[in-house]
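**Q** For reference, the sequence and a predicted model appear below.
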Amino acid sequence: MELNREHFRAIIYYNFQRQLSQQECLAELLSTSIQKNLHEELGVRKLVSRWIPHLLTEEQKAARVNWCQKALDPVHIATIPLNEQRTVTADWYTTICLPKVITELRKINPERRIILHQDNAGSHTAQKTRQYLTEENVELLEHPSYSPDLSPNDFFTYLKIKSRLRGQSFQSPEEAVDAFKNAVLDLPANEWNKCFENWFERMQMCINLRKTIKVQRSWCRQRSLWDQEWNSIVFSDESRFCLGVHDGRARVRRRRGERRNPQFFVERHVHHTVGVMVWGALAYGSRSPLIFIRDNARPHVARVTIHFFQHNDVTLLPWPPRSPDLSPIEHVWDMMGRRLLNLQRPPQTLEALREKLVVAWNEIPQEDIDHLIRSMPRRVGECVAHQGASTHY
């Protein structure tokens, strides 16, 4: 039977989140496979929908628009097209590209301090380029090698432009340049603010990560020869499990370039997710009962907890920060989460969630827990070999 494309298109666009099993019930409309008709005939793919703040009123939407309009500041975009069959050299960079950018910036404010951030391309690091920047009194913000995650162009600008221009074709270089300019100009000022905030956060994260890596490396080196000693360690931790164990991402079918179409947005609540906090401890050959605790409690560092350990002659094993890959109990939480995901009837109430968590905790084979603890020498050894960086665990 020949496919009635318009009818099938209407069905898909009526409900973008229709499951494939439901579409198969419409087999009388199809002459070929479901996937072929979706991908080849209709040109749609199954992708993650975007989420937006839940149930905005017209007044709230108008307030958002007004705020964005007030926040928009004029942005000068200096897009310098490269002539066909021309290579980017230090000569081109210092005689054509940079002068146009610097001239436009100084038209706005002649006394403006200009700091240039660029990557380490050959034309950027050439002696001629450095000499030109010195003569023009332009400060250079050096960029670390092999660090695209610290470059705003790489982690923000280019990704935004690619997203906006995806699926478009251009008949001439001039048309492509105009599209590039418009793509950048269409970015609101608050997006640029987020870019720089993210940049500063990435810098601080890089600094913090280095400190963490040093602590992890030192911690692992001190215990690199441990073997049977791990059998005497009790690993404890708390974790939070939420009602509705779905990952929160809804899939829709759409074409390329339709990501920003409001039809594919999914509204959701942004309040705190309902769930329970649990605490557990495990050791080689045994485990504790699963204990439910109050949300946001900090039992590990509470003064009464430390006093209890001292009174009962329990030695605390210092733990490096941000090191879930070194803790076997993190894998147990993951096992429990997977068991909840695989339930045919997920719990709908907190009481049901507590019951399922206790069952999941008790049903994990002790051999699996012992295997995780036996992996500690390998975890520590891999951490030392990686100079304190994350392991594959």
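**A** Received the coordinates, thanks.
**Q** Could you use CA atoms for every contact and neighbour count after this?
**A** OK.
**Q** now H271, what's its secondary structure?
**A** The local conformation at H271, judged by DSSP: H, G, I helix; E, B strand; the rest coil, is coil.
**Q** Alongside the first one, take a look at this:
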Amino acid sequence: MHLATSIAIFQSCNITGVPKSTRCAILRDMAKVRKAEKRPPLNKTHKLKRQDWAKKYLKTDFSKVLWTDEMRVSLDGPDGWARGWIGKGQRAPVRLRRQQGGGGVLVWAGIIKDELVGPFRVEDGVKLNSQSYCQFLEGYCQFKQWHRKKSESFKKTMIFMQDNAPSHASKYSTAWLARKGLKEEKLMTWPPCSPDLNPIENLWSLIKCEIYKEGKQYTSLNSVWEAVVAAARNVDREQIKTLTESMDGRLLSVLAKKGGYIPAH
């Protein structure tokens, strides 16, 4: 009975008359309160493409893959992250109330093997389309400089991964990446509706848990960006390696699920 109330769970067991505090205390020993996860719907075509993707990359050396993505962080954090325990007799802290979360910062990063590339901040007010995305990789962030410093053998074997956002998958962006040598087998094809297959999503989760812990809010875009940078520094190489090494298991899981969503890693 996922997401059921405590009283509904007890009633299903024909147990009545138990106070809410007691019900919750009992349930804490065997369960956790969680919000439903939001995921894009998967149709038959999506599932087939996810299976084809898993079969194609089943024998890939994922230590050679640079997994990339963007994340937006707001001043107030995601909805529902401001809850937590407080002592009896104490009042909950006051939170600032702002429309639309007070704005936010768009962040780009990549992970490969045990290395974090970035994070890099997209210039405020810039909407990522094909041109601005390529300009960002070219000059606004240090991805180009990072790539240039790598050995020729690394460049020959590295695979660049990005999702199917319009700014990524357009003809303009594909042509720009091809001119940089990221084409054909060096540019990973990506199945639709598949954030669960990208290990960098787990990195974003680690960073958001850190910057918004205890209901933290921010008063400026620069302060939330500084928090992202500090949180990223605290993610050690072993944690990143664990994420990138999870890919073999993710592929096997998506095949076992016949293209369906896989458990969280």
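**A** Noted; the coordinates are in hand. Note that the structure is a prediction, hence the values are computed from the model and not measured.
**Q** where does the TM-score land?
**A** Both chains were compared after superposition, and using TM-score structural alignment, normalised by the length of the second structure their TM-score is 0.58; 174 aligned residues with a CA RMSD of 3.0 Å.
**Q** In which helix or strand does the residue nearest the centre of the second structure reside?
**A** Centroid check for the second structure by CA atoms, centre = their mean gives E201 as the closest residue, at 2.0 Å. Element membership for E201 of the second structure, per DSSP states H and E: helix 200-211.
**Q** residues in the first structure aligned with the next helix or strand after that helix?
**A** Using DSSP H and E, the helix or strand that follows helix 200-211 of the second structure towards the C-terminus is helix 221-233. Counterpart in the first structure of helix 221-233 of the second structure, with TM-score structural alignment as the criterion, is residues 350-362.
**Q** that older thread, nearest spatial neighbour of the residue nearest to the centre of the second structure, skipping sequence neighbours?
**A** P195 (6.9 Å; CA to CA, 6 or more residues apart in numbering).
**Q** Counterpart of that neighbour over in the first structure?
**A** Looks like P195 of the second structure aligns to P324 there (TM-score structural alignment).
**Q** Pull the number of nearby residues for its match.
**A** Applying other CA atoms under 10 Å, we find 14 residues neighbouring P324 of the first structure.
**Q** swap in Q310 of the first structure?
**A** A total of 12 residues lie near Q310 of the first structure under the criterion other CA under 10 Å.
**Q** where's it, which helix or strand?
**A** Assessed by DSSP H and E, Q310 of the first structure sits inside helix 303-311.
**Q** Measure how far the longest helix belonging to the first structure is from the centre of its chain, please.
**A** With DSSP state H setting the assignment, residue counts place helix 189-222 as the longest helix in the first structure. Distance of helix 189-222 of the first structure from its chain centroid, counting by CA atoms, centre = their mean, to the nearest Å, is 14 Å.
**Q** one step back: so which elements touch the helix holding Q310 of the first structure?
**A** The helices and strands touching helix 303-311 of the first structure, judged by 3 or more CA pairs under 8 Å, 6 or more residues apart in numbering; DSSP states H and E, number zero.
**Q** How are the helices of the stretch 151-300 of the first structure distributed by residue range?
**A** Ranges of helices within the stretch 151-300 of the first structure are 152, 158-165, 173-185, 189-222, based on DSSP state H, counting those that start in this stretch.
**Q** give the contact list for the residue opposite W219 of the first structure in the second structure once aligned.
**A** Residue mapping for W219 of the first structure onto the second structure gives W53, with TM-score structural alignment as the criterion. Contact criterion CA atoms under 8 Å, 6 or more residues apart in numbering gives 189-191 as the residues in contact with W53 of the second structure.
**Q** K213 of the second structure now?
**A** With contact taken as CA under 8 Å, 6+ apart, K213 of the second structure is in contact with no other residue.
**Q** sorry, back to before: could you list the buried residues of the helix holding Q310 of the first structure?
**A** Judged by neighbour count using 16 or more other CA atoms under 10 Å, helix 303-311 of the first structure contains no buried positions.
**Q** Now it on the second structure. Mean distance?
**A** Average distance between helix 303-311 of the first structure and its aligned residues in the second structure, after superposition and using mean CA distance after the TM-score superposition for the first structure, equals 3.0 Å.
**Q** residues in contact with that helix?
**A** Counting by CA under 8 Å, 6+ apart, 299-300, 315-316 sit against helix 303-311 of the first structure.
**Q** Now the two most distant members of these.
**A** Greatest spatial distance among the contacts of helix 303-311 of the first structure (CA to CA): P299 and T315, at 16.1 Å.
**Q** Now for I200 of the second structure, how many residues are close by?
**A** For I200 of the second structure, the count of nearby residues is 25 (other CA under 10 Å).
**Q** any idea how far V229 of the second structure is from it?
**A** 16 Å (CA to CA, to the nearest Å).
**Q** More neighbours: which of P299 and T315 of the first structure?
**A** Neighbours around P299 of the first structure and T315, counted as other CA under 10 Å, are more numerous at P299. The numbers are 15 against 9.
**Q** distance of L251 of the second structure from V224 of the second structure?
**A** The spacing between L251 of the second structure and V224 of the second structure, counted by CA to CA, is 34 Å.
**Q** same check, this time on N202 of the second structure
**A** N202 of the second structure is 19 Å from V224 of the second structure, where distance means CA to CA.
**Q** ok, these two, which is more surrounded?
**A** Under the criterion of other CA under 10 Å, the comparison of N202 of the second structure against V224 puts V224 first, with 23 against 17.
**Q** Spatially nearest residue to that one (excluding sequence neighbours)?
**A** Once its chain neighbours are removed from consideration, V224 of the second structure has its nearest residue in Y218; the separation is 5.9 Å (CA to CA, 6+ apart).
**Q** residues in contact with that neighbour?
**A** Taking CA under 8 Å, 6+ apart as the contact definition, Y218 of the second structure lies against 75-76, 224.
**Q** which residue in the first structure lines up with A256 of the second structure?
**A** Matched by TM-score structural alignment, A256 of the second structure corresponds to A385 in the first structure.
**Q** where does L140 of the first structure land in three-state SS?
**A** On the three-state scheme (three-state DSSP), L140 of the first structure is labelled strand.
**Q** Excluding chain neighbours, give the residue nearest to it in space.
**A** Among residues not flanking L140 of the first structure along the chain, L116 sits closest, at 5.0 Å (CA to CA, 6+ apart).
**Q** tally of neighbours for that neighbour?
**A** Other residues near L116 of the first structure come to 13 when the count uses other CA under 10 Å.
**Q** any idea how far it lies from R287 of the first structure?
**A** Applying CA to CA, the value for L116 of the first structure to R287 of the first structure is 58 Å.
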